[in-house]
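In: Sequence first, predicted model second:
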Amino acid sequence: MNAHGKLDKLKQNIKNMGSLAVSFSGGVDSTFLLKVASDVLGDKALAITAKSSTYPEREYREAEAFAKTLGVKHITIISEELEIEGFSENPVNRCYFCKHELFEKVREIAKQNGIMYVADGSNVDDTGDYRPGLQAVKELQVVSPLRAVDMTKDDIRLLSKEMGLPTWNKQAFACLASRFPYGQKITKEKLDMVDRAEQFLLDLGFREVRVRHHGDLARIEVGTNERSRFFDEEFMEKVYNKLKEIGFTYVSLDMKGYRTGSMNETILKDK
């Protein structure tokens, strides 16, 4: 089935639900899902966004602006993952704790607003990586409308572009906690270091950016076609000085470049 056939099926499925609360991060997938839900359900569609220290302010501002433009009801909740027991120790199933807490809160907000279903924005490409958060989605009976119709990231970007959504070519985003090797303690100060470092690189014009936090070392991942910018010595010095100012002692460039889930490579290798 092509992307447009999947879209027709998605619309029908959402219509059958009658009402839907979307866990809305402002990323490519949840923005697309919210747009379709709003088109199909009108005021029976609800956007719920969680603010926390793992969620950059720039992402929240974009989510808030889009929901306002769309005219959909948008509720913001506080979900501070660092307060969840075990989360800051960064176990391999860290994402499970986070998603379980998040969707419990989202379900309660949905219930208070008379909304029958709660949805996440995961697509079929998300099943190929190690994603313990999907277990929480299953346990709490959160629906995944995009996965249900076999939507891929490419499908979503194509349809988003046709709909004129500003996120159609937005870089992929994952919560800042994903920048730490499993077992390394996560703190608000470390999250702030990563956020500031990534914002600096984004301001320099990089589109795909991750700054992985390895204690004193920052490992920079940028898009494969963007790595050559670091061939300039003056530019390298500028980046090094800024990240040192932020708090890193050593700064390195990952030779392979940006890829999703690079922190999972060690655990996937062991399986």
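Out: All right, it came through fine.
In: going forward, measure contacts between C-alpha atoms and count neighbours the same way
Out: Noted.
In: Now the residue lying closest to A67 once chain neighbours are set aside: which helix or strand?
Out: Leaving aside its sequence neighbours, A67 sits nearest to H74 (Cα to Cα, 6 or more residues apart in numbering; 6.3 Å). Assessed by DSSP states H and E, H74 sits inside strand 73-78.
In: Would you quantify the distance from the residue nearest to A67 to A119?
Out: H74 sits 14 Å away from A119, taking Cα to Cα, to the nearest Å as the criterion.
In: Next one for the comparison:
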Amino acid sequence: MEVNFVQPLNSSAAEEKLAALRGLLSNLGRVIIAYSGGVDSAFLLKVAREEIGDRAVAIIGISPSLMPEELSEARQLAAQMEIPLREVDTHEMEDPNYIANPNNRCYFCKSELFNVLTKIAETEGFDAVCDGTNLDDMQEWRPGAQAGAERAILSPLREVGLAKAEIRQLSKQFHLPTWDKPAMPCLSSRIPYGTPVTAEALRMIGRAEAWLRAQGLRQVRVRHYVEEDRPTARIEVDPTEIAHLFELREAATAELRAVGYTKILLDLEGYRRGKLNDSIGQKSAPQPITLHLN
């Protein structure tokens, strides 16, 4: 089922921001683009390569929190754009601060990634490291932004005022397949704050989500809870796709049990971006309405 990702926007304003982006990039010298294969970093990489050619280098960080399917798609897109892609290992899973999963977990993840990229920049003579942060990101809980600020990471999309809808629209004009790609944060974002991040939990989440997407569900989150040492999956899909998930109830239950979940729930509210951030600044988080699938 198709989800409409493009909202009406002022195309002339978007074009003006694109021109400003080109001007900004043209003055940067040699740059590293922190690439993930998502909407924002793919668009930034595309424009950077058009503007400054091989002075822009794409680097992607590899860790257990990156879905294998996402890595594969990122590689395919870079190859499609005929852009060499460098891959580096990141080791946030060795950081006890990250594993503890506080509400600023992303700070420790981004710190690790940006430490790796800035070290490459220093040793290989790059002038800057750029990420794909956009204007809308600044309205959300983004502790990773602090890690970028501390390391002088540039955010060209944000600097020229490009919002997500504009980036999607311009990506569509550029024929980038990511123009309507659903948001795909790291797998650790499926684990409630305070529940430790483990390699096994990430494996289970990744397998469960990959299976659900293979059944045609586009916007999927498998929230990973642990109740009395028993893993529970709470599935969120786009509200327009809930009926389809009901059709898959028996198969989904069997698959997620095989993955390792002992209880499988469906969130009847459906997917909503940043839902696990609801508890930040609140004494108690809103309780989702759920239905047992098994």
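Out: Great, that's in hand. For clarity, every value in this text was computed on a predicted model and none was experimentally measured.
In: Could you quantify their similarity as a TM-score?
Out: The TM-score (TM-score structural alignment, normalised by the length of structure 1) is 0.96; 269 aligned residues with a Cα RMSD of 1.4 Å.
In: before we move on, back to that, after alignment, which residue of structure 2 pairs with the residue nearest to A67 of structure 1?
Out: Taking TM-score structural alignment, H74 of structure 1 has L85 as its aligned residue in structure 2.
In: repeat for D154 of structure 1
Out: Using TM-score structural alignment, D154 of structure 1 lines up with A165 in structure 2.
In: Which helix or strand contains its match?
Out: helix 164-173.
In: any idea whether the residue minimising distance to the centre of structure 2 is helix, strand or coil?
Out: In structure 2, the residue lying closest to the centroid (Cα atoms, centre = their mean) is P185, at 2.5 Å. Taken by DSSP: H, G, I helix; E, B strand; the rest coil, the conformation at P185 of structure 2 corresponds to coil.
In: any idea how far R249 of structure 2 is from it?
Out: Using Cα to Cα, one gets 25 Å for the distance from P185 of structure 2 to R249 of structure 2.
In: how about the nearest residue to F126 of structure 2 once chain neighbours are set aside, what does it touch?
Out: Nearest non-adjacent residue to F126 of structure 2, counting by Cα to Cα, 6+ apart: R30, 5.0 Å away. Counting by Cα atoms under 8 Å, 6 or more residues apart in numbering, R30 of structure 2 touches 55-56, 125-128.
In: Please pick the buried ones from these.
Out: If you count burial by 16 or more other Cα atoms under 10 Å, the buried members of these come out as 55-56, 126, 128.
In: Identify the residue of structure 1 aligned to E250 of structure 2.
Out: By TM-score structural alignment, E250 of structure 2 lines up with E237 in structure 1.
In: Tell me the secondary structure of its match, please.
Out: helix.
In: now swap in R210 of structure 1 and tell me
Out: Criterion first, three-state DSSP; result for R210 of structure 1: strand.
In: what about it, how many neighbours?
Out: Residues near R210 of structure 1, counting by other Cα atoms under 10 Å, number 29.
In: can you check A214 of structure 2 too?
Out: 9.
In: Helices of structure 1, residue ranges please.
Out: For structure 1, the helices defined by DSSP state H occupy 3-17, 28-41, 57-70, 94-112, 133-139, 145-148, 153-163, 188-203, 233-246, 265-270.
In: Please list the outside residues in contact with the shortest one.
Out: Applying Cα under 8 Å, 6+ apart, the external contacts of helix 145-148 of structure 1 come out as 10, 13-14, 33, 119-124.
In: switch the cut-off to 10 Å
Out: Applying Cα atoms under 10 Å, 6 or more residues apart in numbering, the contact partners of helix 145-148 of structure 1 are 6-7, 9-11, 13-14, 29-30, 32-33, 118-127, 151-153, 155-156.
In: was I right about the residue nearest to A67 of structure 1 contacting K44?
Out: No. Counting by Cα atoms under 10 Å, H74 of structure 1 stays clear of K44, with 11.8 Å between them.
In: Save the buried ones among the contacts of R30 of structure 2 as CSV, and put in distance to Q146 of structure 2 too.
Out: Below are those laid out as CSV (distance: Cα to Cα, whole Å):
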residue, distance to Q146 of structure 2
R55, 26
A56, 24
F126, 22
A128, 17
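In: distance from the strand holding H74 of structure 1 to structure 2 after superposition?
Out: Here strand 73-78 of structure 1, set against structure 2 after superposition, deviates by a mean of 1.3 Å using mean Cα distance after the TM-score superposition for structure 1.
In: Show me which residues of that strand are buried.
Out: Quick answer for strand 73-78 of structure 1 (16+ other Cα under 10 Å): 73-75.
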